[in-house]
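**Q** Sequence plus predicted model, see below.
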Amino acid sequence: MATVLDQFLAGIAELVKTRDGAKLQDYLQIEPPLPEIYAQMINELRQNYPASKDAELQRRCEGLVPRSKGGSSWSAFPVFMKLYFAFLRDVNVENLLETYNLLKGLLNQCIIALGDSQMGVIVLPTVLYLSKVMAKLAMGLDRRPELIAHLLRMEGRSDEENMEKVTLVEQSANVVREAFIKCLTDRSGTPGPHGKPEGRRIGIYLMANLCLKLLFQCGKLRNAEQMFASISAQSPPLAHFPASQRVTYLHYLGRYLFWNNLFFPAMLALEAAYDQCHRQGLNQKRVILTYLIPCNIIMGRFPSAALLQRPEAQGLAERFIPICRLIARGDYIAFREHLAVDSPATEWFARKGILLALRNRCEILVWRSLARKVFIYAGFHGDSGPQAQRGPPPFLYLNKLEAAVRWLQAQHAQPSSGTTGSEIIFKSPDRDFAGIKGYEVDGGPQSKYDDYINPDSFFDEHGVAQENPTGELVDGNFETDFSDYELDPYADRLGDETPTPMMREIESILASLLSQGLMRGYLTHRNPRFAIPGARIRGPLPTGFPNVWQTIYARESEDDSVPGWVLPPSAYPFGGIGGPAAGAAGGGRVVNLKGARPAGAGP
């Protein structure tokens, strides 16, 4: 009478013969609770094939694959099957770390079996299944490290310095990446952007998505860079894959680009993921919007009321609307306080990984709004009379903007100047330097030139560092008049009025806005002003303060390709040459110049 193990092996052999990978994956279950028949097979394995008989067990597994003159045509598969039976026989689910290590070894061998050019595709569903189980276990342990802390100590891995935290999740990502490479480098069918997914290549985005999920979980996004580069060079177009794979991949790609401050391509990827997501996938859509909305806010496009009223946007309005209002208000202090480390709103943004991008990239928009409001109420908008063409262009005296900044500081009870920070960026004094106010030197000269003529240390004429503990004058006489050597960019201005430090900071901020194209015009340093030439046709506001989103879109859309997103060749100008997939086989990066004539040579 045939045992359960005999019947199981016969079933596996038939599935290999018929190349039924999906049914094979159904057979090779490992997640508890397993059906009763597996419990019977495990008892048979423990009785007839203990660990001492692993060689005999492998010989039985070698009969599962067709044989050729040189032996087994797929030698990696019997080894995998032996490890599978050993896993069922030996696993102790109470020891989670041991379970993880056994599972990782089993998956590694399955990936080796996947690498066979003829038969490997049969185990692709099994590789994906085992990868998901390992990922689930690794992420669960990552959230509750106390479950395996004692096991790590027993292995001598408790030393924090030596562990340098290659976590179980990162280890899992490295294993899954190997499966991804096996799928990506399969040469069956037509390679490159002209091909369609065949053979193991149907698993490219299945494995990529799982690997990206693990990398995002452990915060090792830099490790994804090579994945996206390889996909751009070797993958078939993303459009050839199922919608679920497309949406998941574009979501992770968009978040990766957002993390790298590539906001426009990130917006394109996230927007495509949102548009292609199933209408009933509300949770998935909400996750995508969590990154798509701040991506647009940074580029000056606020979410509409209609978008925020959709079911998938529930709860997002209370997160993002206050930021939009603060940007429009132009209150840079309230904006900083809202996104400060100790703000109640900060935790959610930090957990989603969007806090720093919002805080660092949106403040320049706040300053633009403040400058625009001051110009509306206190600026010169141009002469509308018959002498308009001869009159000065619209302008704003920057001392009025300075007055508005000081008024904001007064509203928030912040001093206009402090001992720490700058006129605009006020910082609380560092407790490590409490009590240090000003610059005092006992027994030596005190002036703003002390750093030059009375330093603590200096380099002599031979370039050798010398200490100066006695406070000896190093360079020149203290009585020397250094006024002719003033390192002040405004020293040559006419008049006695010297710009305040705040005015210099305001000029720097406006210069940044001008260089980014978010304001248009020029600055004058003498009697500081912001002028808006060429405003007669469109008016001073549209000319000097162009729409932020339209400005950024016009600049960024000149190249709307998204790194890591492979489109069909027809989607690129000139048949895809120069697009993201350029460089793939047949993609156009390598040109054969054999037999080419010199330039100018006749036919």
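**A** Received it, and whenever you're ready, just let me know what you need. Bear in mind the structure is a predicted one, so any value in this text is a computation, not a measurement. Residues are numbered from 1 along each chain as shown.
**Q** CA atoms for contacts and neighbours, from now on please.
**A** Will do.
**Q** from the middle of its chain, how far away would stretch 289-306 be?
**A** 17 Å (Cα atoms, centre = their mean, to the nearest Å).
**Q** got the buried residues for it?
**A** By neighbour count on 16 or more other Cα atoms under 10 Å, the buried set for stretch 289-306 is 289-303.
**Q** what sits up against it?
**A** Applying Cα atoms under 8 Å, 6 or more residues apart in numbering, the external contacts of stretch 289-306 come out as 255, 258, 263-264, 266-267, 270-271, 274, 313, 316, 320, 324, 352, 354, 358, 361-362, 365, 547-549, 552.
**Q** And it, end to end?
**A** 13 Å (Cα to Cα, to the nearest Å).
**Q** for residue 151, what are its contacts?
**A** residue 97.
**Q** In three-state terms, label residue 536 for me.
**A** Judged by DSSP: H, G, I helix; E, B strand; the rest coil, the three-state class of residue 536 is coil.
**Q** In contact with it, which residues are there?
**A** For residue 536, counting by Cα under 8 Å, 6+ apart, there are no contacting residues.
**Q** Take this one as well and set it beside the first:
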Amino acid sequence: MAATPILDQFLGSVADLIQKRDGAKLQDFLQIEPPLSDIYQQMITELRQRYPPGSQSDTVLQQRCEVLVPKTKGGSSWSAFPTFMRLYFTFMRDVNVENLLETYNLLKTLLNQCVLALGDSQMGVVVLPTVLYLSKVLAKLAMGLDRRPELIAHILRMEGGNDQESVEKVTLVEKSANVVREAFIKCLTDRSGTPGPQAKPEGKRKGIYLMANFVENCAMLSRCFPVSVPNLPPLAHFPASQRVTYLYYLGRYLFSNNLFYPAQIALQSAYDQCHREALSQRNLILTYLIPCNIIMGRFPARQLLQRPEARGLAENFDPLCRLIIRGDYLAFREHLAVKSPSARWFARKGLLLTLRNRCEILVWRSFCRKVFIHGGYLGDPQAQAQRGPPPFLYLQKLLDATRWLQQQHNIQTVNGNSNGHTGADSYEYGSQTIRHTTDPEYSGLADPDAVTAPDTDHEILEKYGDYLASDGYFDEGGNWQDNTPGNLIDGNPETDYEGCEFDPYADSGYGDEEDQSSLLMREIESILASLLTQGLMRGYLTHRNPRFAIPGARVRGALPTGFPNVWHTISTREKEDPHVPGWVRIREPTRLGAAAALGGGGRVVNLAGARPVGAQ
């Protein structure tokens, strides 16, 4: 029988670490990632020679691992840990790194057993660093496998069964995060240490935010780690590295859910607490903190963009801020178009669609403000308050400015910079401010005479024959009817629907230039109404003789009153609820609590001998 000196030495070291409850050193011992050192290769050789694959060998190996566990105070042993160590040795013995899927399954089984060992009330905290280590390795392997769907196609087929479309596909990364979530719950529900939600975390509760950061790092926060987790300890009790990481991922989660003000608070706190020499981490935080502020109307200062940690950000955010101030909504859309070179960086960071959707209203505000400055009535400062109208802007001037802006882009198109806009040309229907290209599916419907009957157009039948002339159909009674001749299911449109009108804009009445201007005026009124509703502009609209008026501007002036500071408006409204979802802070003592602590309150009063009110 082969000797195992390396394995014996390894088991002795593990037993000593368990006795000392040194979890960090234990994690250093339990290495699995290649390339492994020569000492591990020798131990693997001993395992293959002394304990080859088989149930009998695994039983003997299990018995050797059981001596590692000391007896607890209750007299029971830590039964989950010997099984974990046996799985660790069999993993090292049997793993084939060339077979990634088999490696994933073995590693997932090992992590599951380690999570079970973590659940022990007294000794579980020893394997907490090992759980984190195995989770990171499993996540990297899962992400690699998800990028190679051909290796896991059979798994998806087995999970989905025959109906592939009705079953939601769960990626391997999600499955890995679910395993880590179980470890997070075990840390969260640990009852060791000082009780109370505001108490300093001890034992396994120290790993709560480490687990949360790992799940967030797997991009699974929205599905595997809810923001409103009960009984979370205050974040201030944890090290700075865990605080910064958690606040960064929390800010990104809130940003992706359009909670920009709470996201700004979380990201700003992460930036303030991050070490000044951690330039890459601070750069990553600024990548999402700056757009969060831009959406709320606060642009980055030049001093901020000149800092070392802001390298590469000015060239992306500075042109965007200039376009918002400029008020050219067409240039803004071109800058953030999907195929625009300037938009690639934003798309890679996951910011493109949010900036496009949230910043365009700020562009329109700047556009309206400039038109008001150059073409509006700013009011007579010498007039009395009872005399003269308030400052106002005729919306016809805003309409003319919009047409002029479209003409400017039409000139750029003529010069060779194709941008897909037709300038001041009137659109038949739809948006009058933005020209949308015709859907290819309906491109032939612009000329009704060019549309041929489906029964004679072989090209249409070849493309849509399975729908227009399928093998059968269900009649009004729900009975299946065969369509052997291959007739059109819905009939011939030229003969059966000759008297029907399918054009939704046929009776709209818009056609001449005046009607098109009316469409544009309605769209401009809608944009201004949105700005007024959001508080980004102040005043009112008149529909007859369309105007935008700014009452109460005699003291402060027309511009400060009608176009208030965007950041101040939003922050004032959002400050009413300072709570940031997912961020647990240390509660400040109330006046009643402070008085009770000083002996001025909270005393028990015996009312057994008290008489009713009014009794003599």
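**A** Structure received. In this text the structure is predicted, and so the values were computed from the model without any measurement.
**Q** how near is residue 297 of the first structure to residue 143 of the first structure?
**A** From residue 297 of the first structure to residue 143 of the first structure the distance is 32 Å (Cα to Cα).
**Q** Just the buried residues of stretch 289-306 of the first structure: which are in strands?
**A** Judged by DSSP state E, those include no members of strands.
**Q** those strands in the stretch 501-616 of the second structure, which residues are they?
**A** Under the criterion DSSP state E, counting those that start in this stretch, strands of the stretch 501-616 of the second structure are mapped to 540-542, 547-549.
**Q** what's the distance between the residue nearest the centre of the first structure and residue 436 of the first structure?
**A** Closest residue to the average C-alpha location of the first structure: residue 259 at 2.5 Å, with Cα atoms, centre = their mean. With distances taken as Cα to Cα, residue 259 of the first structure is found 39 Å from residue 436 of the first structure.
**Q** Repeat that for residue 258 of the first structure.
**A** Taken as Cα to Cα, the span from residue 258 of the first structure to residue 436 of the first structure is 41 Å.
**Q** More neighbours: these two, which one.
**A** Set residue 258 of the first structure next to residue 436 and count neighbours by other Cα atoms under 10 Å: residue 258 wins out with 24 against 10.
**Q** could you pull out the strands for the second structure?
**A** Under DSSP E, the second structure gives strands at 392-394, 472-474, 480-482, 540-542, 547-549.
**Q** Serialize the ones you listed to a markdown table and add fields for mean neighbour count and distance to residue 518 of the second structure.
**A** Listed next are these as a markdown table, based on neighbours: other Cα atoms under 10 Å; distance: least, Cα to Cα, whole Å:
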| stretch | mean neighbour count | distance to residue 518 of the second structure |
| --- | --- | --- |
| strand 392-394 | 22 | 14 |
| strand 472-474 | 14 | 46 |
| strand 480-482 | 11 | 51 |
| strand 540-542 | 16 | 15 |
| strand 547-549 | 21 | 14 |
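**Q** any chance of those in CSV, plus distance to residue 382 of the second structure?
**A** Listed next are those as CSV, based on distance: least, Cα to Cα, whole Å:
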stretch, distance to residue 382 of the second structure
strand 392-394, 17
strand 472-474, 79
strand 480-482, 83
strand 540-542, 23
strand 547-549, 19
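**Q** Looking at these, which is nearest to residue 37 of the second structure?
**A** When these are compared by Cα to Cα, strand 472-474 sits nearest residue 37 of the second structure, at 67.3 Å.
**Q** Which part of the first structure matches that closest one?
**A** Matched against the first structure by TM-score structural alignment, strand 472-474 of the second structure finds no partner residues.
**Q** helices and strands around that strand, which ones?
**A** strand 480-482 (3 or more Cα pairs under 8 Å, 6 or more residues apart in numbering; DSSP states H and E).
**Q** Quick one: neighbours of the aligned partner of residue 127 of the first structure in the second structure, just the number.
**A** By TM-score structural alignment, residue 127 of the first structure lines up with residue 131 in the second structure. The tally of other residues near residue 131 of the second structure (other Cα under 10 Å) stands at 23.
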